[in-house]
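K.L.:
Next come a sequence and a model predicted from it.
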Amino acid sequence: MAGPGWVPPRLDGFILTERLGSGTYATVYKAYAKKDTREVVAIKCVAKKSLNKASVENLLTEIEILKGIRHPHIVQLKDFQWDSDNIYLIMEFCAGGDLSRFIHTRRILPEKVARVFMQHALQFLHERSISHLDLKPQNILLSSLEKPHLKLADFGFAQHMSPWDEKHVLRGSPLYMAPEMVCQRQYDARVDLWSVGVILYEALFGQPPFASRSFTELEEKIRSNRVIELPLRPPLSRDCRDLLQRLLERDPSRRISFQDFFAHPWVDLEHMPSGESLARATALVVQAVKKDQDGDAAAALSLYCQALDFFVPALHYEVDAQRKEAIKAKVGQYVSRAEELKVIVSSSNQALLRQGTSARDLLREMARDKPRLLAALEVASAATAKEEEAGGEQDALGLYQHGLGELLVLLAAEPPGRRRELLHTEVQNLMARAEYLKEQVKMRESRWAAETLDKEGLSESVRSSCTLQ
């Protein structure tokens, strides 16, 4: 906080109050509009005397970029003014503070909460060839603490860049800066992907991967060629670990691409809350009801599960309390029907499982000269055993996927004959089991998410997730 003699600058139309933070060439204040609305805003105040040629360019770029953007996950520039001493950027006020404070007050975030910051803002910028170049938790703001809605802020270093444009100016904060920015001073838009990886790492493990006691130690870690190891605790999903490792690839040519990042199953942009979520959920439910009426229980169950994947983000997106309650009531009905169908499908699957087990025994007899095939069949048996354990679905799914990977390779190389026929049947059975399990896991997650949503929407979901940690 400022000392007792500190006085905020004066700006026509606004009353500037507390100082929210300061950066290289700007200080941000909380302010109130003098008009009847008494609107609360944040005013970024830049002293003209502190500006050199580069910082003037940065400021003009920030104003130009933000003036052309209207997006729910990007802090809005409402206006800008200037006087003889300062330039003022009048911004949307975010009462919830920044992601850095949010992480540190909770120590670490569960995956479900960390995933929330993977919103459409990055994709929105990327589609317009805008690179932020200073992504860090301090520049990701929460609109409020009651209903956390994340917003990207501080575009002082942002540039119009295509993925293959290279720059040579050092920008950003060293803890979150891609190694090629520090080591080669030569980089492209992929530096934002490295920063996303560092922020995710910090959210999940409590500190960034290059956390250091001194700048010398930090520089040594950045310049090192060592692969970044992910801690074993807390345990993360396979998809989350895969994404982190591909984001935190020191060599930008081997780092995950923007296209692969947005398509990655952990990011799952397809199921992010949007205005289209409800329409997509409804279209799938119509198909599910039709299959249900036709007596195709397995197809109906699959479609109900797919619909639930869109109903949950639709609930997050909906702001009208009455409409939200109506959607929740419908979701409850569809979950109940899916549970009934699950019993029907499960009983027929158990029969297939018994049939598959006897076929696998015969195949095992015919594979005594094929140790690799025998080993793959053992994995399939272990998956079946794990599936029958209470709560073993996720582990069973992993084993099924591993076994299928091996068996598909062996099937492709197997010559025609009885063994090939049995192997083909085994692969089909295992695929059916894996798909069924995937849907059970999805349905449980959707049901959990739907149950945690109350009238406060996302805030309750975030709070529940934090409590679970």
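P.N.:
Everything's here; your move. Residues are numbered from 1 along each chain as shown.
K.L.:
CA only for contacts and neighbour counts going forward, please
P.N.:
Will do.
K.L.:
how about the strands of this protein, start to end?
P.N.:
14-22, 26-33, 40-47, 77-82, 86-92, 130-131, 140-142, 150-152, 159-160 (DSSP state E).
K.L.:
Present these as CSV; the columns should include distance to Arg101.
P.N.:
CSV is the format used below for the strands of the chain (distance: least, C-alpha to C-alpha, whole Å):
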stretch, distance to Arg101
strand 14-22, 13
strand 26-33, 17
strand 40-47, 18
strand 77-82, 23
strand 86-92, 19
strand 130-131, 24
strand 140-142, 10
strand 150-152, 13
strand 159-160, 27
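K.L.:
this is the comparison structure:
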Amino acid sequence: MAGPGWGPPRLDGFILTERLGSGTYATVYKAYAKKDTREVVAIKCVAKKSLNKASVENLLTEIEILKGIRHPHIVQLKDFQWDSDNIYLIMEFCAGGDLSRFIHTRRILPEKVARVFMQQLASALQFLHERNISHLDLKPQNILLSSLEKPHLKLADFGFAQHMSPWDEKHVLRGSPLYMAPEMVCQRQYDARVDLWSVGVILYEALFGQPPFASRSFLELEEKIRSNRVIELPLRPPLSRDCRDLLQRLLERDPSRRISFQDFFAHPWVDLEHMPSRESLARAVSRPTGMWWNEGMCGDVLSAPFGGKNTALVVEAVKKDQEGDPAAALSLYCKALDFFVPALHYEVDAQRKEAIKAKVGQYMSRAEELKAVISSSNEALLRQGTSARDLLREMARDKPRLLAALEVASAAMAKEEEASGEQDALDLYQQSLGELLLLLAGEPPGRRRELLHTEVQNLMARAEYLKEQVKMRESRWEAETLDKEGLSESVRSSCTLQ
């Protein structure tokens, strides 16, 4: 082997070229297989003389974990070799560099782009969590991009990873201080939840351009980590309510109050169920509990129902439509579209993509017609209920909480009339309903209880309808902005430097 500064080492079967990066005890090179395929790989070279007992254990654990893993968002270990000087890990090559460089060249990432990347990272972490594996060194530098043209995240560098059950506790410091959970630094006692803190720091950096504990010195960093102050989120750029909620729950200093892994995977902003994947189309045409579809879909996206329990969502939507139940039909069309749009993102075959687009257009058109029918019906119901609503207000004069909740509901109705006011109206409806349901539970039998019960039912129906409207608008926006390049073009255009 050539020494440092004398170029890359020599390894049978490969030609090592440029250096991609280096760490404490390893250097990574780009390499080509000498076989006919000329496959491009990354080779991590670990100098044996630099290894102490702990680093040997870390390396063996990394090899053991990666050899048993196959996941689209985890870097693949293809093989490993060794000679008298080095141990070589032959890895999948990721041409897009790391997430740190991707963020810093763009200053910040738009929320929609950060969300796609976060779904991919969450998918990898869910896979690891199911196998009781903790990464323990999550940071943007350890998250690679498959390419810049079609960027997919690949979680890498499992040098600190450990097999950890959720209840296991560790005491050894691992990871990088900027991304290290406070309990690891302060108590030197931690469990798998430290990975969730690191995810929060990565998301914060993607959205705001620097991690929350960015410091000029290690002393300043340590002081920020040990502080009890709540992590405050900048007001700019503006973020969705769900995104802010997730950030605050991830960046909770007390691990017992931090979001759990299951709640993280199920969080509406992460929404793994609707992540673009090869399963998206199957989920679009079948119930999530029973996924099946006809591979010969080039002529028609939909398969026939495969068994009673696997009735296609859209087939059931058509059935409800024909039965004269527009609300149920609209809800089912929207559930199907929640999967069709991610399927459009994922599909690369042009003929399949056009077939899916045609179906999406059909379902959106029918859903728009159903919306108009339901909106007209709801407005009629609201007009019919005006006198009952006025009577309820009269009967609520001695109940300030009830009167205030009804005022919020009135504000929601007014907001609904405004252009693009659906989301604000929905938030107000949900706020009002939260209070009205509590009051209804404590209301004694009588005329006021009957009126309150009817009002709650009307408001819930209106809120459900608005939810479908918001979903439809988001699905339409995503479908309309999706071009032939798919997600990669969306990411590139959204990330263009200002």
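P.N.:
The structure has been received and is ready for your questions. In this text, all values refer to a predicted model and were calculated from it rather than measured experimentally.
K.L.:
quick one on the thing from earlier: figure out which of the strands of structure 1 is closest to Ser253 of structure 1.
P.N.:
Of all the strands of structure 1, it is strand 130-131 that lies closest to Ser253 of structure 1, at 17.4 Å by C-alpha to C-alpha.
K.L.:
so where is the closest one in structure 2?
P.N.:
Mapped onto structure 2 using sequence alignment, strand 130-131 of structure 1 spans residues 133-134.
K.L.:
Please apply the same query to stretch 294-303 of structure 1.
P.N.:
Per sequence alignment, the counterpart of stretch 294-303 of structure 1 in structure 2 is residues 323-332.
K.L.:
same thing with stretch 258-271 of structure 1?
P.N.:
By sequence alignment, stretch 258-271 of structure 1 lines up with residues 261-274 in structure 2.
K.L.:
buried stuff in the matching stretch?
P.N.:
Buried residues in stretch 261-274 of structure 2, counted by 16 or more other C-alpha atoms under 10 Å: 261, 264-265, 267, 269-270, 272-274.
K.L.:
Same list (these) but as a markdown table, adding distance to Val28 of structure 2.
P.N.:
As requested, the buried residues of stretch 261-274 of structure 2 are exported to a markdown table (distance: C-alpha to C-alpha, whole Å):
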| residue | distance to Val28 of structure 2 |
| --- | --- |
| Phe261 | 32 |
| Phe264 | 33 |
| Phe265 | 32 |
| His267 | 36 |
| Trp269 | 35 |
| Val270 | 32 |
| Leu272 | 32 |
| Glu273 | 35 |
| His274 | 35 |
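K.L.:
Specify which member of the residues you listed is nearest to Glu417 of structure 2.
P.N.:
Trp269 (26.8 Å).
K.L.:
measure that closest one to Gly68 of structure 2 for me?
P.N.:
From Trp269 of structure 2 over to Gly68 of structure 2 the distance is 30 Å, taken as C-alpha to C-alpha, to the nearest Å.
K.L.:
Over to Glu407 of structure 2?
P.N.:
Going from Glu407 of structure 2 to Gly68 of structure 2 by C-alpha to C-alpha gives 58 Å.
K.L.:
Give me the more crowded residue out of those two.
P.N.:
Higher neighbour count among Glu407 of structure 2 and Gly68: Glu407, with 15 against 9, using other C-alpha atoms under 10 Å.
K.L.:
Can you tell me what the more buried one aligns to in structure 1?
P.N.:
Under sequence alignment, Glu407 of structure 2 pairs with Glu378 in structure 1.
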